[in-house]
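In: Let's see this in three dimensions:
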Amino acid sequence: MQDAPALSIDPLTRLAPWGSDPAASRGRRHPVVATRDRNDFQRDRDRIVHSTAFRRLVYKTQVFLNHEGDLFRTRLTHSLEVAQLGRAIARTLGLNEDLVEAIALAHDLGHTPFGHAGQDALHACMAEHGGFEHNLQSLRVVDVLEARYAAFDGLNLTFETREGILKHCSRRDAEVLEADEPGGVARRFIDGTRPGLEAQLTDLADAIAYNAHDIDDGVRSGLITLDQVCELPLVRRHRDAALAEHPALAADAGRRLLYETIRRMLSAQVHDVIDASAARLREAAPGSADAARTLPRLIGFSDAMREEGTALKRLLFQALYRHPQVNRTTELARQVVRELFAAYVAAPQEMRPGFAARDDRHRAVADFIAGMTDRFALGEHRRLTGRDLFAELAASTAAADTAGADGGR
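Out: Below you'll find the model as predicted:
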């Protein structure tokens, strides 16, 4: 069989015709003077890295709450992994690596403390006040909430980076955003077009990263086992290949077999995305980044790999995300968010002055809570309620364990 023809990538710009050229960006909401040392997407990346919201990600939960262990992933380490995977794939497909990196580093800036448990609780609290959704909040962070520049609110990022940050949006929310910014980043949710290819790629790199590291963190926590996830062909074949090449791993009491399995699985998924996407790009041959927005989604897995990835997500959901131990801690996290929300609505002066002075009280409270790290939220909850819910859980668990041990004598 002949090799498929190579993608046409400009050796100077390293971009294919469908890659986003920073010189052709749709620009920023507030014009800025160009610099000679960085293009617009590189400036976006740098603004994100220097933002307060980015630094907070180091103490925001991925799956396991921040206090549960130093080696579990946080939103920051997850974002770095997404950026690394995205850049590697973008380089091969002729997409803009800097834009992929900027989107990856910013995509979780709007996440609440305590992961999806915090988001769900805050959404319920805001049900009668416009709701809460972390993708919208990430856009809100970079458009409004970051206060670093004298001339404007937010980070004033390019259209292309902001488009990638807003990867999900309801029709209702899109119409609100469209009214404020006609033809802007929400337009595609109304007219049915796609985001740029770099945004499509970052969305996929996000899924690849969290599936892999949730296996790692889940096994590290003891809540799932490698044998459990090896029930799936996607994982099992890479474990078996690792053992065939390195038989001594079978007797290794450490984590090398797990790491080797995950490494091989990641490589297989990356190569699958590259091969499947390259084939679609060659067939569709979009002449520009904007032309690609009018076509069906071009960046993605093969059908077979997509099905295997879906099966992995399903297993992780059932065995890890809904594990009784995870449920106990996430329910306490929801309680912390609910009680913080009620306390700040009743007494807005308990928030920092910039939030306390706002007229839109409920949205101000949501913005304040969403910006918290796990440990700051717990500290505020202790200050306002006098309770430490996680310490109480630990004490009750220890007491139950002691009672069980005594009963077995």
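
In: switch to C-alpha atoms for all contacts and neighbour counts from now on
Out: Noted.

In: residues in contact with the closest residue to Phe301 other than its chain neighbours?
Out: Nearest residue to Phe301, sequence neighbours excluded (C-alpha to C-alpha, 6 or more residues apart in numbering): Val273, at 4.8 Å. The contact partners of Val273, taken as C-alpha atoms under 8 Å, 6 or more residues apart in numbering, are Ile89, Ile299, Gly300, Phe301, Ser302.

In: again with Arg280
Out: Counting by C-alpha under 8 Å, 6+ apart, the residues that Arg280 touches are Leu298, Ile299.

In: Distance check, it against Thr35.
Out: 36 Å (C-alpha to C-alpha, to the nearest Å).

In: Quick check: what element follows the helix or strand harbouring the residue nearest to Phe301 along the chain?
Out: Taking DSSP states H and E as the definition, one finds Val273 inside helix 256-284. On the C-terminal side of helix 256-284, the closest following helix or strand by DSSP H and E is helix 289-293.

In: mind listing the helices in the stretch 101-250 of the chain by residue range?
Out: 115-125, 134-140, 159-165, 171-180, 188-191, 197-221, 226-229, 233-245 (DSSP state H, counting those that start in this stretch).

In: now for those helices, which one comes closest to Ala357?
Out: Nearest to Ala357, of all the helices of the stretch 101-250 of the chain, is helix 134-140, at 18.5 Å by C-alpha to C-alpha.

In: Output the contacting helices and strands for the closest one.
Out: Helix 134-140 sits against helix 159-165, with contacts defined as 3 or more C-alpha pairs under 8 Å, 6 or more residues apart in numbering; DSSP states H and E.

In: To check against the first, give me the structure of this:
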Amino acid sequence: MLWSDLLCAERLRDPGYVEARTRSIFVQDHDRIVFSAPFRRLANKTQVHPLYENDHIHHRLIHSVEVGSVGRSLAMHIGDWLIDEGEIGPHEDHSLANVVQAACAAHDIGNPPFGHSGEASIGGWFAERFDADRGLCGALDPVLRPEFTAFEGNAQGFRIVTRLEMYRNAGGMRLSKAVLGAFMKYPATAATRAALPEPLRRSYAGLKKFGLFAGEEALFAEVAQGCGLPQEQSAAGRWWRRHPLVFVVEAADDICYNIVDLEDAYTAGDLPYDVVRDTLNELAGRPNRDTAGYTRSEHIALLRALAIGRAIDACVAAFQAHYPAIMDGSFSGALVDVSDCGASFARIGTLAQERIFTSRRKTELEISGRQVIRNVLDGVLPVFEALAAAGWDETALAGHPAQIARALGLDLRAIATPEAALHGLADFVSGMTDRYALSVSRMLSGT
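Out: Have a look, this model is predicted:
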């Protein structure tokens, strides 16, 4: 892969666009993302703790901003090294940083309410409907069912930025191909991934999950061609090797959520001060700082900042060490895991699984959130069933389905197949904030 291709500034479905002299196209991409409604809704979506009353606990929007900050720092360090190595030209380190920051801003834009438990709830509901094999779910091509039963926020995010937001069905936000390439963690459809040999799915990070719905595969093919991403073709279908900057975006995400989850766990009372202090102190390299006079919260905040800085340095070094494999598409690790901080991050992951993600309040709210999502899906599905019965004529909707569509402001444009209808349903539910989902659930269930 070549950086001259990887930093492709051509807009998706808008090849004639010329960037302004005073603002690069990658900065414009970032602005389009942060001023969008889906990005704004992240302010009321779960990061780890659902519906939390403490204003200092992270939500998805703050997390996305912080990931962008760390990603920009990573990319500037890497870009500076690439200039020294003669891999990119002068000032292109800024292009790298802007691409990564924009991709980081969008990286969680497709996440549903209640975080990963929300993804599982949506997938579980669809699986039950497909088992019943009736109505719209029964009419869907079985090959497409995994798009819904294993509902994936990454694929939903790509759908939002390339189809649903701004220029609907005409390129979406029309972001640059470089930013879209850096965004795509899993460049394969669900059907293609499922048909590939299991050893390959296990061995290549880009096939850990799927990141594309079938309806957006052609859009990503345009992105991949523009960025020069290697395409793999087999009887199972086509998929692509990751853009090198995906590893940088992923590292920024890994650094932020691992470290900040600890700080949030202390703030929420899920972990005691000494456990969080000692864990962050190890990751920060046991700094010899005078913290006399610090409150416990200030001490944790200091260690969090120092730990992030050390992790950035370690991931930059890991990128440099694995650069040839990253550029030929064969690298399959996570920069955090192969860095000098890998062992510390592994211990944080174990601590989170055992004591943060299983906390009582989080578990109780995830149970409630699961039922909220099921109530919403149960209540809204009849609108799309009625639309199908009306020959996909939105104006022919009547009675209770018409009331629901009107009350919720459902977007029923361009829905004319079972696939489009079920994606329309998933678009609505996954786009909800935690609080709006709870409100709609109460309305639909009459409570």
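
In: Could I get the TM-score for this pair?
Out: The TM-score (TM-score structural alignment, normalised by the length of structure 1) is 0.78; 357 aligned residues with a C-alpha RMSD of 3.0 Å.

In: re earlier: please identify the most buried of the helices of the stretch 101-250 of structure 1.
Out: Mean neighbour count (mean count of other C-alpha atoms under 10 Å) peaks for helix 159-165 among the helices of the stretch 101-250 of structure 1, with a mean of 25.

In: and that helix, which stretch of structure 2?
Out: Under TM-score structural alignment, helix 159-165 of structure 1 corresponds to residues 177-183 of structure 2.

In: Give me the residues contacting the matching stretch.
Out: Outside stretch 177-183 of structure 2, the residues touching it (C-alpha under 8 Å, 6+ apart) are 6-12, 26, 29, 99-100, 102-104, 106-107, 158, 223-224, 226-227, 242-246, 249.

In: And stretch 30-46 of structure 1, by the same measure?
Out: Contacts for stretch 30-46 of structure 1 (C-alpha under 8 Å, 6+ apart): 22-23, 25, 98-99, 101-103, 105, 152, 156-158, 161.

In: Just list the residues touching the residue nearest to Arg129 of structure 2 when sequence neighbours are not counted, thanks.
Out: In space, and not counting its chain neighbours, Arg129 of structure 2 is closest to Cys137: 6.2 Å by C-alpha to C-alpha, 6+ apart. By C-alpha under 8 Å, 6+ apart, Cys137 of structure 2 lies in contact with Phe126, Arg129, Phe130, Pro418, Leu422.

In: could you say which helix or strand contains Cys137 of structure 2?
Out: Going by DSSP H and E, Cys137 of structure 2 is part of helix 135-139.

In: matching residues in structure 1 for that helix?
Out: Going by TM-score structural alignment: helix 135-139 of structure 2 matches no residues.

In: With stretch 349-369 of structure 2 instead?
Out: Aligning stretch 349-369 of structure 2 against structure 1 (TM-score structural alignment) gives residues 313-333.

In: Give the equivalent position in structure 1 for Ala317 of structure 2.
Out: Under TM-score structural alignment, Ala317 of structure 2 pairs with Asp275 in structure 1.

In: do you know how far its match is from Ala289 of structure 1?
Out: Distance, Asp275 of structure 1 to Ala289 of structure 1, using C-alpha to C-alpha: 20 Å.

In: what's the answer for Val58 of structure 1, then?
Out: According to C-alpha to C-alpha, Val58 of structure 1 stands 33 Å off from Ala289 of structure 1.

In: and the two? which has more neighbours close in?
Out: Neighbour count, other C-alpha atoms under 10 Å: between Val58 of structure 1 and Ala289, Ala289 has more, with 21 against 18.

In: Excluding residues flanking it in the chain, which one is nearest the more buried one?
Out: Excluding the flanking residues, the one nearest Ala289 of structure 1 by C-alpha to C-alpha, 6+ apart is Trp18, at 4.3 Å.

In: does that neighbour sit in a helix, a strand or a coil?
Out: When classified by DSSP: H, G, I helix; E, B strand; the rest coil, Trp18 of structure 1 comes out as coil.

In: so it touches Leu95, yeah?
Out: Yes - between Trp18 of structure 1 and Leu95 there is a contact at 7.2 Å, judged by C-alpha atoms under 8 Å.

In: what sits in contact with each of those two?
Out: Leu197.

In: Relative to structure 2, and after superposing, what's the average distance for stretch 256-268 of structure 1?
Out: Taken over the aligned residues, the distance from stretch 256-268 of structure 1 to structure 2 averages 1.4 Å (mean C-alpha distance after the TM-score superposition for structure 1).
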